[in-house]
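Asker: 3D, please:
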Amino acid sequence: MNKVASPTSAGRWITGRVTRESARVRLIGLPQAGGGAGAFRSWRRHLPEWLELAPVELPGRGTREAEPLPERFEDLIEALLAGTRAERDMPYALFGHSFGGVLAYELALRAETAPLCLIVSASRAPHLPAERRMSAAAEPELLRWLTETGGLPPELLEFPDFLRQLLPPIRRDMAFAEDYLVAEPTPVACPLYAFAGADDRVVTAEQVAGWSGCTTAAFRRTVFPGGHSFPSTGPAALVAAVADAVGATR
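Answerer: Predicted structure coming up:
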């Protein structure tokens, strides 16, 4: 039987954990720019019994809305590494979508124990520069771009007060993602699976393929139907692919 933990019992960094008595692997999920643990809500009913889902809630959004946004990317990574240390007390895997892919990669490199695998989704390889910078765009331009690329449901445009709360973490995360660039990636010591959207206008399938040089173990790229938000538009297929990737390492 699945049990969704409350934000209080789940802890500060994990919200909406799906716990299972038979779980043998924990999947730590890292959301897209501006996103929170709620990005993984649609996954719950598709998870296999052996896989526990631990969605990360980053500062400045969701249940942590009152907390300040990290000023530097390094500050965020160090806090994330310490804040999720207890989650790595059993075999675990990392999944990150878009900006979450960068966070997952850095966690895989820095964690005391390596994950079973790293899964990056709609995230450009770390040695490829951003082709377009939108984090500092004027609000109308940014909102138009977000809605056109699937980063923001169009119906939210009718709630300007809510948008004012959403945009600061979106801009901060986007700036971190746009600035993230390494001359030569350090390979992770685990299998790496890269997911791409066939019609993604933010991160192309070719940019995702660049992750092939970022592991000393197996690499596989999978292209899904849809744009940048393909994990939320096709959660059943996405979770099945995640379970297949993690299951191959057990």
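Asker: from here on, contacts and neighbour counts on C-alpha atoms
Answerer: OK.
Asker: Could you work out the end-to-end span of stretch 105-116 for me?
Answerer: 13 Å (Cα to Cα, to the nearest Å).
Asker: what's next to it, contact-wise?
Answerer: 77, 81, 88, 91-94, 118, 120, 186-191, 246, 249-250 (Cα atoms under 8 Å, 6 or more residues apart in numbering).
Asker: Following up with a second sequence; could you model it the same way so I can compare the two?
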Amino acid sequence: MSGLTSVARPLPRPDATRMLIGLSYAGGGTAPLRPWARALPADTELVLICYPGRERRFTEPMPADFADLVADVVTAVRAVARLPYVLAGHSMGALVAFETAVRLADTAEAPTALVVSGHHAPPYLRFTGDTGPVARHADAELLAWIREYGTLPEEILADEDLAQVVLSAFRADLALHGTYRYKPGTTVNIPVQALIGAQDPVTLAGARRWQEMTTGDFRVDELPGAHFYTPEVWQQLPRHMAAVTGANLA
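Answerer: Predicted coordinates for the structure are as follows:
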């Protein structure tokens, strides 16, 4: 299942003249990004891509290879890109967004700008767990990371059965993330903005390396909070996206 069946529109705007297409993080669905709809200008519609294995696609198997996930997202974006759009992804979603933009480059469905949030630039990934969790970590380690940096309510994490569901999806996505391999020299030719939390383990220096990934304009912005910012910043994150607000991207 792909294409329009992968698409969620939390706040449909038939008269919109542009879109923000959002991609979620490891273990996440479209639900955590839905509040962004009310942070957008009236002329911009939020469109979210649902990965296989969650929400309405819960019965579908998660791809075993990162390239397969990107191919799924590319199909969905092609199906919905009827207007100019900004492509934005957080954490693992930033990496998916970058590779999606690469595959859509120089096509009619290419994004006008790319926003990458909370993730290292592709050439600097090591998958060692030194700046974030990896699939080989024990349950207790992953839960500790989610508690410190995640957005899940404590009541979910405190419920053993619910916590196991969360960990299962999270671990599967981390394993998928670990299959990613950057092709040296790959860049995009559109403006790129990197967002990073002040206490994110990725660090501001890590976020700045995204400048190497584009031949277009680049800017980086540090925001309050850790990997998921503060709750207030997270819900209003599009207001920090220069290509959405019209701020200078250079």
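Asker: picking that back up, and the contacts of stretch 105-116 of structure 1, which of them are buried?
Answerer: 77, 81, 88, 91-94, 118, 120, 186-191, 246 (16 or more other Cα atoms under 10 Å).
Asker: can you name the farthest residue from the center of structure 1?
Answerer: Glu158 (26.6 Å; Cα atoms, centre = their mean).
Asker: Do a quick rundown of the helices in structure 2.
Answerer: 66-80, 92-104, 139-149, 154-158, 160-177, 204-208, 231-235, 242-245 (DSSP state H).
Asker: Make CSV from the ones you listed and add distance to Gly28 of structure 2 to it.
Answerer: Converted to CSV, the helices of structure 2 look like this (distance: least, Cα to Cα, whole Å):
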stretch, distance to Gly28 of structure 2
helix 66-80, 14
helix 92-104, 9
helix 139-149, 12
helix 154-158, 14
helix 160-177, 8
helix 204-208, 21
helix 231-235, 14
helix 242-245, 23
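Asker: Please name whichever of the ones you listed is nearest to Ala8 of structure 2.
Answerer: helix 66-80 (10.3 Å; Cα to Cα).
Asker: hmm, back to that, so which of the buried ones among the contacts of stretch 105-116 of structure 1 belong to strands?
Answerer: Tyr92, Ala93, Leu94, Leu118, Val120 (DSSP state E).
Asker: From Tyr85 of structure 2, how far off is the equivalent of the fourth one over in structure 2?
Answerer: With TM-score structural alignment as the criterion, Leu118 of structure 1 lines up with Leu114 in structure 2. Computed with Cα to Cα, the distance linking Leu114 of structure 2 and Tyr85 of structure 2 is 9 Å.
Asker: And Thr75 of structure 2, by the same measure?
Answerer: In terms of Cα to Cα, Thr75 of structure 2 sits 15 Å off from Tyr85 of structure 2.
Asker: who touches the residue nearest to Glu222 of structure 2 when sequence neighbours are not counted in this structure?
Answerer: Nearest residue to Glu222 of structure 2, sequence neighbours excluded (Cα to Cα, 6 or more residues apart in numbering): Ile196, at 4.9 Å. Listed by Cα under 8 Å, 6+ apart, the contact set of Ile196 of structure 2 reads 117-119, 202-204, 207, 220-223, 227, 229.
Asker: hmm, back to that, so of the helices of structure 2, which one's packed in deepest?
Answerer: Among the helices of structure 2, helix 92-104 has the highest mean neighbour count (mean count of other Cα atoms under 10 Å), at a mean of 23.
Asker: where's that helix relative to the chain centroid, distance-wise?
Answerer: Distance of helix 92-104 of structure 2 from its chain centroid, counting by Cα atoms, centre = their mean, to the nearest Å, is 9 Å.
Asker: And for stretch 66-80 of structure 1?
Answerer: Distance of stretch 66-80 of structure 1 from the chain centroid (Cα atoms, centre = their mean) equals 16 Å.
Asker: Find me the equivalent region of it in structure 2.
Answerer: Aligning stretch 66-80 of structure 1 against structure 2 (TM-score structural alignment) gives residues 59-73.
Asker: Likewise for stretch 17-33 of structure 1?
Answerer: Against structure 2, stretch 17-33 of structure 1 falls on residues 10-26 (TM-score structural alignment).
Asker: Quick check: end-to-end length of that stretch?
Answerer: Start to finish, the residues bounding stretch 10-26 of structure 2 are 20 Å apart (Cα to Cα).
Asker: what does stretch 43-54 of structure 1 give?
Answerer: First residue to last in stretch 43-54 of structure 1 (Cα to Cα) measures 11 Å.
Asker: buried set for stretch 189-205 of structure 1?
Answerer: Using 16+ other Cα under 10 Å as the test for burial, stretch 189-205 of structure 1 gives 189-200, 202-205.
Asker: so the match of Leu118 of structure 1 touches Thr187, yeah?
Answerer: No. Using Cα atoms under 8 Å as the test, Leu114 of structure 2 is too far from Thr187 to be in contact (11.7 Å).
Asker: still on that earlier bit, now the end-to-end length of the match of stretch 66-80 of structure 1.
Answerer: 17 Å.
Asker: Name the surrounding residues that touch it.
Answerer: 1-3, 49, 51-54, 96, 99-100, 172, 176-177, 179-180.
Asker: from those residues, which two are the most distant?
Answerer: Those two in the contacts of stretch 59-73 of structure 2 that are separated most widely, counting by Cα to Cα, are Gly3 and Thr179, at 23.5 Å.
Asker: Tell me which of the two has more neighbours.
Answerer: Gly3 (16 against 13; other Cα atoms under 10 Å).
Asker: check contacts around the more buried one.
Answerer: Neighbouring residues of Gly3 of structure 2 by Cα under 8 Å, 6+ apart: Asp72, Thr75, Ala76, Val77, Arg78, Ala79, Val80.
Asker: now it, nearest residue through space, not along the chain?
Answerer: Ala76 (3.9 Å).
Asker: how about the one you found, what does it touch?
Answerer: Ser2, Gly3, Leu4, Thr5, Ser6, Val7, Ile49.
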